[in-house]
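1. Would you be able to build a 3D model of this:
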Amino acid sequence: MLRDVLSSALDAVQGRPNPLGLAARRRVVVLVVDGLGDESLTARAGHARTLAGSTRRRIRTASPTTTAAALTTLTTGTDAGTHGIVSYAALEPVSDRVINQLRGFDADLPDGWQRSSTVFERAVDEGVAALAVGPRHYAASGFTREVLRGARYVGARSIEERLEAAVEGLRAAGRGIAYCYVPELDVAAHRDGWNSPGWTDLLERVDGAVRDTAQGLRSGESLLSTADHGMVDVPSSAHLLLDDLGLLTGVRRLAGEPRLLHVHLVPDADPEAEATRWAEAVGSAADVLTRDAAIRAGWFGVTEPAVRARIGDLLVAARGRAACYATADAPGRGMVGQHGAWTTAERFVPLVRFDG
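-> Modelled structure (predicted):
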């Protein structure tokens, strides 16, 4: 599982048994290619022969399958119901506001919102170097501060420069782990879809950078390449407009994302009755569960009491290629590639290992 990858890298550097079965290493780089699902990699294997090669295996990512939650699961080794990052946009119960969790740490979210210690903090406590390498403009963000807590952040412009910085930074430190982040593929998929030529061109570039890095690894060094989630291309014909379906009555706040909607109801609403009404309205396009049913089903892993109020009274998880929007003019309806729900395209990501 994705939650085991970075913690297993630390265990390998410390010579400990680990869930991935990694042998003892001096340096491990974990590359996260945002949005690279295992199914889409299989479909474009001819354009990514290194990533689609013989050392690749399929693993299950975090739930929900959204960047904020999955990256936090990777860097803490805990589930969303424990670390508290349960969606892209979440209800902050005290202020009763829906806040973007990729941007809200800078001003809008209270201290301690991300509730788990990170693998980087544990590494530093054990005397192991911890690096995080990504685009320069992410260096000072609140999300970086909270989710990569404990790591020394290194900004680098290109994909190739980021991998080089991760490897060279660990070599300078002697022993350590590094997280290296590539958002470009995810951005292209949201804009044009993962079936677009531009997405395939970027995949080829990522594959070439991984190939070159893998060929330059020294003895005792490993590169693990994985992803936070996969993608589904959603046509506008598959959009569910809640206003047209008469589903906005009784709704206090909408959070989550189009493929996993968190519905916060007005105080006197009956969640069970509303779940039935919503299920009848959306039909086979989505699964509708109450908060309690979703938690029992393990949608957020082990869920702490302090996290429950962040989760919607109802969860609407898209099937197939559907996505939910409040109204016809809702922001984001031009987005093609999407994720957040439980289809195999979204839930399964590659894990590829290269050893020096």
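2. From here on, just use CA atoms for contacts and neighbour counts.
-> Fine.
3. The residue sitting furthest away from the middle of the chain: helix or strand, and which one exactly?
-> The centre of the chain is farthest from one residue, Asp268, which by CA atoms, centre = their mean lies 33.8 Å away. In this assignment (DSSP states H and E), Asp268 forms part of neither any helix nor any strand.
4. Check Ala12 too.
-> Per DSSP H and E: helix 5-13 holds Ala12.
5. which strands and helices sit next to that helix?
-> Judged by 3 or more CA pairs under 8 Å, 6 or more residues apart in numbering; DSSP states H and E, helix 5-13 is in contact with strand 27-33, helix 67-76, helix 119-125, strand 176-182.
6. orientation of the first one relative to helix 67-76 in degrees?
-> I take that to be strand 27-33. Comparing the axes of strand 27-33 and helix 67-76 via axes from the mean of the first three to the mean of the last three CA atoms, to 10 degrees yields an angle of 170 degrees.
7. And for the last one?
-> With the same axes, to 10 degrees as the basis, strand 176-182 and helix 67-76 are set at 170 degrees to each other.
8. Can you name the element that comes right after strand 176-182?
-> Assigned by DSSP H and E, the successor of strand 176-182 is helix 184-192.
9. next SSE after that next one?
-> With DSSP H and E, the next secondary element past helix 184-192 is helix 197-215.
10. Contacts for that next one, please.
-> Identification of contacts with helix 197-215 by CA atoms under 8 Å, 6 or more residues apart in numbering yields 44, 47-51, 159-160, 163-164, 184-185, 188-189, 192-194, 223, 354-356.
11. show me where the stretch 251-356 of the chain has strands.
-> 251-257, 260-265, 286-290, 314-318, 323-325, 337-338, 348-355 (DSSP state E, counting those that start in this stretch).
12. I'd like the ones you listed as TSV, with mean neighbour count and distance to Asp34 appended.
-> Putting the strands of the stretch 251-356 of the chain into TSV (neighbours: other CA atoms under 10 Å; distance: least, CA to CA, whole Å) gives the following:
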stretch	mean neighbour count	distance to Asp34
strand 251-257	20	17
strand 260-265	25	18
strand 286-290	22	25
strand 314-318	26	21
strand 323-325	24	20
strand 337-338	26	12
strand 348-355	23	10
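13. another one to check against the first:
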Amino acid sequence: MPLPSPPGYADGSLADVLPSVAASLGVPGRPGGDGPFAMPPARRGVVVLVDGLGARQLSRRYGHAPFLRAHRERTRTVPAGFPSTTATSMGTFGTGLTPGQHGMLGYEVLVPDEDRVFNELSWEGGPDPERWQPRPTWFERAEAEGVDVARIGPGFFDGSGLTQAALRGGRFLAADLLAARVDAALRAVRSGPRTLVYLYWGEVDKLGHVHGPESLEWTAELEAVDRELARLAAGLPDDASLTMTADHGMLACPHDGRVDVADEPALRAGVRHLGGEPRVTHVYCEPGAAGDVADAWREVLGDRAHVVGRDEAVRAGLFGRVAPEHLARVGDVVAVAGGDFTIVDSRRMRPQLLALLGMHGALTAEELEVPVLHVPARVVA
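-> Below you'll find the model as predicted:
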């Protein structure tokens, strides 16, 4: 089954959002000048990332989001990057680089020198985050140029492996409820004459995973997010811009439409480690076994997934240009689910993960496309 088209990174993607906001604040170093997002100058900027708020899901629920609907004409749809998953997208967002360049290539990936797989989201037992992802973030770049940078999220994010790898720089402000985070953002944006504030909210993603995207629970959370975004926009100083984006979308994946590796001996033969996630599996093979493994996976999965070798995945541009030091993090074989199909492994996946309905990671528009809304400052700096 041939691969679908890779994300169109060159035409503007999640990688361009934070660099463009930083450039509007006068932070130099953005390759290609203004790039695909030419944002007017501002003295201050607030960037909100709503985890799991895909562009396709939002467009079908604009009736529940009057603030976002009112700014629909200012909203672009761009690819998050591949895989369309939080750990990878946070690397893309924070560094302004495509996945192959920052090297955070999935939910679970191989540490090649240690021959083990670790979870890039939890970072439990993971490598030193600043060695794993050493490229500077745009928060660090902004701070180095005299911008007061504040990042707002749950307290356990402060100093976590994922945060240190993808989002380091500036100061961290802990707040739990969304209203408290908006209050913190409104204080932080006024804390200096030149500020960059980042606010993260994850409940849309959580509810989509458990109940499905666009479920009643998901929709109620979208309504709450929309109200707080409206309050945030109304409370900003005149010289501050507001940007809202997301890290991926989502689609419902019924449990009866999946394959469990634990039940398929052919999918285990020659396999040393499995990584990735249910929509994109990195298959790390025993030496010399990659060809046979790819054939076996194609035979079992048929037209439900795109199964390619590492070289083909890299040549196709799925991850953007892949830095040589990151090649071994890509599976020897990569299986990209189509439709609403998933690949699970009940031998190693937690029951909570196996129970989820909403999934993401692959190349469908439902998963890949995210919104980028930019509301310029009312007073140009």
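14. which one of the strands of the stretch 251-356 of the first structure lies closest to His229 of the first structure?
-> For His229 of the first structure, the closest of the strands of the stretch 251-356 of the first structure is strand 348-355, at 6.2 Å, according to CA to CA.
15. mind checking what Leu51 of the first structure lines up with in the second structure?
-> By TM-score structural alignment, Leu51 of the first structure lines up with Leu68 in the second structure.
16. which residue packs closest to that match, ignoring adjacent ones?
-> Asp226 (6.6 Å; CA to CA, 6 or more residues apart in numbering).
17. mind checking how far the residue mapped onto that neighbour from the first structure is from Glu39 of the first structure?
-> Per TM-score structural alignment, the equivalent position to Asp226 of the second structure in the first structure is Asp207. Distance of Asp207 of the first structure to Glu39 of the first structure, given as CA to CA, to the nearest Å: 16 Å.
18. ok, now how distant is Asp311 of the second structure from Glu277 of the second structure?
-> In terms of CA to CA, Asp311 of the second structure sits 20 Å off from Glu277 of the second structure.
19. so what's Trp157 of the second structure up against?
-> Careful, residue 157 of the second structure is Phe; it's not Trp. So Phe157 of the second structure contacts Thr163 (CA under 8 Å, 6+ apart).
20. how about the nearest residue to the residue nearest the centre of the second structure, chain neighbours excluded?
-> In the second structure, the residue lying closest to the centroid (CA atoms, centre = their mean) is Ser89, at 2.4 Å. Spatial nearest neighbour of Ser89 of the second structure, excluding adjacent residues (CA to CA, 6+ apart): Asp247 at 5.4 Å.
21. Give the helix, strand or coil label for that neighbour.
-> coil (DSSP: H, G, I helix; E, B strand; the rest coil).
22. mind checking what it lines up with in the first structure?
-> The equivalent of Asp247 of the second structure in the first structure is Asp228 (alignment by TM-score structural alignment).
23. Tell me how far its match lies from Val210 of the first structure.
-> 17 Å.
24. okay, these two: which has more neighbours?
-> Asp228 (31 against 23; other CA atoms under 10 Å).
25. Wait, that one touches Gly35, no?
-> Yes - the pair Asp228 of the first structure and Gly35 qualifies as a contact (CA atoms under 8 Å) at a distance of 6.3 Å.
26. follow-up on the earlier one: I'd like to know how far the match of Asp226 of the second structure sits from Gln101 of the first structure.
-> With CA to CA as the criterion, Asp207 of the first structure and Gln101 of the first structure are 30 Å apart.
27. Which of those two has more residues huddled nearby?
-> Just comparing Asp207 of the first structure and Gln101: by other CA under 10 Å the higher neighbour count belongs to Gln101, 26 against 18.
28. ok, that one touching Val86?
-> No - contact criterion CA under 8 Å: Gln101 of the first structure and Val86 do not qualify, at 9.0 Å.
29. Mind listing the shared neighbours of these two?
-> Residues touching both Gln101 of the first structure and Val86 (CA under 8 Å, 6+ apart): Ala68.
30. what residue of the first structure takes the place of Ala142 of the second structure?
-> Aligned by TM-score structural alignment, Ala142 of the second structure pairs with Ala123 of the first structure.
31. now its match: how far from Thr76 of the first structure?
-> From Ala123 of the first structure to Thr76 of the first structure the distance is 11 Å (CA to CA).
32. tell me, what's touching these two both at once?
-> Common neighbours of Ala123 of the first structure and Thr76, counting by CA under 8 Å, 6+ apart, are absent.
33. Of these two, give the one with the bigger neighbour count.
-> Using other CA under 10 Å as the criterion, Ala123 of the first structure and Thr76 rank with Thr76 on top: 28 against 21.
34. correct me, but that one touches Ser116?
-> Yes - the criterion here is CA under 8 Å, and Thr76 of the first structure meets it with Ser116 at 6.2 Å.
35. Quickly list what's touching both of these two.
-> His83.
36. now the helices: where do they sit in the stretch 1-150 of the second structure?
-> 17-24, 55-60, 66-70, 86-95, 99-102, 129-132, 138-144 (DSSP state H, counting those that start in this stretch).
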